[in-house]
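> below is the sequence, then the predicted model.
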Amino acid sequence: MLTRLHDFLRLRTSPSIFFGSAAVIIAFVVGTIVFTEPLDAAVTVASEWLYANLGWFYILGLTLFLGFLIFIALSRFGRVKLGPHDEPPEHSGPAWFAMLFAAGIGSILMFWGVAEPISHFGDPPRGPSLGIEPETAGAAADAMNFTFYHFTLHTWAIFTLPALCFAYFIHKRNLPPRVSSIFQPIIGEGIHGPIGRFIDIVAIVGTVFGIAVSLGLGALQINSGINRVFGIPESAMWQLIIIGVVGGVAMISVALGLDRGIKVLSNINIWMAIAMLVFILVTGSTLFVLKGTIESLGSYLMNLPELALWNDTFADSGWQADWTVFYWAWTISWSPFVGIFISRISRGRTIRGFVSGVLLVPAGFSVLWFGIFGFSAFDIELHGDGGLVESVVEQEDIPGALFAFLEHYPAVGFTSVIAIILVIVFFITSVDSAALVADTMANGHEDFNPLGQRIFWAIAIAVVTATLLVFSGTGGLEALEKIIVLVGLPFFVMGYFQMYAMYRALREDAGELPQVRMRRWKKVLPPEEYERRQDEDEHDTSEVVVEPEALDEPPVLRDPYVKQARITGTHGTLSARTGSTKRKDLQRKQPPRSEDEGPKDSE
């Protein structure tokens, strides 16, 4: 039945995954509207239980992910290229970084750039346990420690782990661009079966909800900005209008594709963001901000081991559940979308270059961003007119933090409009990237995707966002936080299996010695697409398969870059067995081997 409906709608996707994901999303929207109070009560109970009992699991898991990535990058596998060994990177460094920034954390920086440091400055995270007084120098130092902890290495480890796995299995093993492909070393051809389909449905639904939370936060921030600049009220109606505009422009960008839509918007936005950063630095207390940023970076690096495993055990204030656990659960829920997107733009890079680039470059920019905005905000509170703590902490106006901050700088009207544009474009790039990736995950390939399918996912994101903000039983931001913590849990569990699958695949393809040239694999298509292409004359299916199949075997006991004849024996020194030194005594005593006496070393 699903196949007949699929064909009737002229789709080109995997029916069970597409309709399964769509059914879950539609059921949530309808259930939230019809059963608002019971659903809100159930979500509240579940999220509170998770906060109380599994917060430590999120904290420990993410630190393990970061450690695994550093290990892989520094190991012998760091030289492995994500694609053919002789292929250069597909995108230049600046273009690659711009797309990383816009699709990954650009929207987060705009929302939390001022709100995060000021929130912790006015309400220190470790105040009860360490006796840190609010609105003091000690509070400012600890606020920056936690801000960097939340938005630099750990946040980008969430994106880097699935992105690395996707890049390897998509570009190296030529598997479909789906989350289930990462688990191919574990479940084999089961990636096309019920287990694989279930994994992909969970990934797509999680992506939609994760981006919906981001778009919801963006709608609240944009509404706050236009309220301060143009006097437009902060209301559900205007938030729906904002969501509709962002979703509509995102559909246009989706229709234009990666190079003409997302890439162009990303490049424009990154330069606008840098211009705003320079403006804040130059027109504010430049020396104080620069000294503070450098000092806070050193403090963060010194305190990182403690922060990475801190669980608020003795004070048990509940702060960590509201901040750190929420961040990790929210961010990991849309890691499949960011992971596939990063893997698509990273073909041709080595694992070491990929991990170091995705971890360090955006994290370094985040240090500059939060350092400049954070210490500029501290300067306003400690040496200026103040008012930010009152607005952000006491009145809980987190969406309006950036615009309250800009009121202390020249040309407030102009800079506020630029900030609104930046926020809008960042969220447009997030929505159109997510729609493109969700469609790719549903299809299992990146070719011949009808435009209507991509537009459907953009609409789904907008509808879920509107439902969470307007029709949920609690306040919009609170409802978003409750939902996303529950959605993020399955992805944390998947992360452990991703690490095992990645390491196992590298060992399988690299053999027993450090290798860079890897085993080659045939292109894999989902069964539905394979059958369609067999019936279409313009496609050659002789080089594609449904079940993963390697073209050759991994090399054993030799360097694949060295092409030389060598004499090996079953016993002897390491140099004799690896061919690094020819043994003259063997050359004299051993007769030449005929072709039928056994296998030779393979090239």
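Everything's here; your move.
> switch to C-alpha atoms for all contacts and neighbour counts from now on
Will do.
> quick one: contacts for the residue positioned nearest the centre of the chain?
For the chain, the residue whose C-alpha lies nearest the mean C-alpha position (CA atoms, centre = their mean) is residue 159; its distance is 3.0 Å. Under the criterion of CA atoms under 8 Å, 6 or more residues apart in numbering, the neighbours of residue 159 are 104, 332, 335-336, 338-339.
> from what I can see residue 205 touches residue 24, true?
Yes - contact status for residue 205 versus residue 24: in contact at 7.4 Å, counting by CA atoms under 8 Å.
> tell me which of these two has more neighbours.
When residue 205 is set against residue 24 and neighbours are counted by other CA atoms under 10 Å, the residue ahead is residue 205, at 22 against 13.
> second structure for comparison follows:
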Amino acid sequence: MSDKKLYDTDYELGQDNLQRFGMDVHHPVFWIASGLVILFVVGVLMAPEASKGWFDGAKWWSIGQFDWLFMVAGNIFVLFSLALIILPVGKIRLGGPDAKPEFTRLSWFAMLFAAGMGIGLMFWSVAEPTAYFTGWYETPLGVTANSPEAAPMAMSATMFHWGLHPWAIYAVVALSLAFFSYNKGLPLTIRSAFYPLIKDHSWGPFGHLIDVIAVVATLFGLATSLGFGAQQASAGLEFLFGIKAGINSQVAIIVGVTAVALVSVLRGLDGGVKVLSNINMGLAGLLMLFVLIAGPTAIIFITMGDTLLHYLMNIVPLSNWVDRSDEAWMQGWTVFYWAWWISWSPFVGMFIARISKGRTVREFIVAVLLVPTLVTLVWMSIFGGSALDQVQNGVGALANGIDKVELAMFQMLQNLPMATITSALGIVLVLVFFITSSDSGSLVIDAITAGGKVDAPAMQRTFWVVIEGVVAAVLLFGGGAEALTALQAAAITVGLPFTLVLLAMCVCVYMGLSHEKKYGFQNY
């Protein structure tokens, strides 16, 4: 670490690129990743039930055998990220002392939040606390379902899964990529984060492997979310307007989302992703404000305080992997979530890195870790608090517990004024959140498969947007729910090896920040 030339490499990742057919692809990452995706889709379509069984087995083996690793790693990511806020390296600016941010703080936050988990909050903000409170599938820390203690525990456990831990996972990846790209002049791709440890081996087979895993995990995660999002949107349309929520309507939604995402990604960050993200956050804010006013306002504000208090009280017990009395809930919910967030981290982390040049490390961590956690607290308290109030008072369908997860949000809105309008707005939000995830994810895959270039040709951006939609639609149409579940299980299984990747990233980024603090900004 005393070598001032630690990051001096003459290698340019893009030198292996092939420019043909309007594409600019990197050997061999593009071809291997594309081949694996095609092979997976063909295999699942040929035997959807067998594929689901095999990948489900792999997923639960990973979770069952390595739950301790996921839990320990999640805690390390949180502590590491919080430490960077107070350590002297927090003053380092991404891109050098004179670097200026490309986006306003509001647009920056809107984009990182929409890409990070915006759609998940629409899907689970009502369903998850209701599931915990009613004992739909296990209860956290052994509380009795439907008891007075169950409500605050349900809210704090939900916050645990959507608060500091997932955002710390994203922060580690995003900071690693942003720092090594903007401060050390390395390509904006996953392999660059390992340069302090393995030097020029980053550009060899090990680096190819890391980037291929990142591409496959990103595409599988996006396609899975696109498929499940289509199911939620179609369920909402059937609930509101009686439009049958079958495969045809779900595929039609995927086609529509993919088409809009294609337009957005071709317009780039400023003209596409930023605009949609700002619209998205505006609409989400309106819906949140309406539920706050039309719902049990006083109870919601009390819920916010109680949720924060119980989240802080229970974060250590919920993070405990040694006590096995709660093993079924921990593996079924927490470890599942950690594996899912980790499998998404290459996509979300690289996208956040792409839009974060010019921020200091301290500002970056605060914005990526603390601010989203507070926003999530408000969102969960408003929607989850309203749902639990309906459950406890026997109001509406939720009083009978969870029927279909994809309907929970609409069932809660049904008991508030202007239910049709707000439910329609909810459907629009689901779709726009998916569009922003799809187009930002495509930009990330473009960069990785172009050797770290952030200006991939339009044809290449088109290719990946279309592939995401095609994978989701083909699997849904050809294999139904079994194929989609197999895809999700495959994405989560990738989370196991990538956990080790993220732990190594913590070491590498600290080495890099220490080097920067000692020698100052160097861009080779």
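Noted; the coordinates are in hand. In this text the structure is predicted, and so the values were computed from the model without any measurement.
> and the residue nearest to the centre of structure 1, what's its match in structure 2?
Matched by TM-score structural alignment, residue 159 of structure 1 corresponds to residue 170 in structure 2.
> that match in helix, strand or coil?
Of the three states, residue 170 of structure 2 takes helix according to DSSP: H, G, I helix; E, B strand; the rest coil.
> residue 166 of structure 2: neighbour count?
Residue neighbour count, defined by other CA under 10 Å, stands at 26 for residue 166 of structure 2.
> wouldn't it be in contact with residue 338 here?
Yes - with contact defined as CA under 8 Å, residue 166 of structure 2 and residue 338 form a contacting pair (7.0 Å).
> got any residues that touch both of the two?
Common contacts of residue 166 of structure 2 and residue 338, defined by CA under 8 Å, 6+ apart, comprise residue 74.
> select the longest helix from structure 2.
For structure 2, the helix with the greatest residue count under DSSP state H is helix 458-519.
> can you show me the helices along the stretch 201-350 of structure 1?
Assigned by DSSP state H, counting those that start in this stretch, the stretch 201-350 of structure 1 shows helices spanning 236-257, 263-283, 286-309, 319-320, 326-333, 335-344.
> turn those into CSV, including distance to residue 476 of structure 1 and mean neighbour count.
As requested, the helices of the stretch 201-350 of structure 1 are arranged in CSV below (distance: least, CA to CA, whole Å; neighbours: other CA atoms under 10 Å):
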stretch, distance to residue 476 of structure 1, mean neighbour count
helix 236-257, 9, 20
helix 263-283, 27, 17
helix 286-309, 30, 16
helix 319-320, 20, 18
helix 326-333, 15, 26
helix 335-344, 23, 26
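> who wins for proximity to residue 490 of structure 1 among those?
The closest of these to residue 490 of structure 1 is helix 326-333. By CA to CA, the value is 8.6 Å.
> map residue 69 of structure 1 across to structure 2 for me.
In structure 2, residue 69 of structure 1 lines up with residue 81, judged by TM-score structural alignment.
> was I right about its match contacting residue 171?
Yes - because the distance of 7.2 Å satisfies CA under 8 Å, residue 81 of structure 2 is recorded as touching residue 171.
> give me the more crowded residue out of the two.
Neighbours were counted for residue 81 of structure 2 and for residue 171 using other CA under 10 Å; residue 171 has more, 28 against 25.
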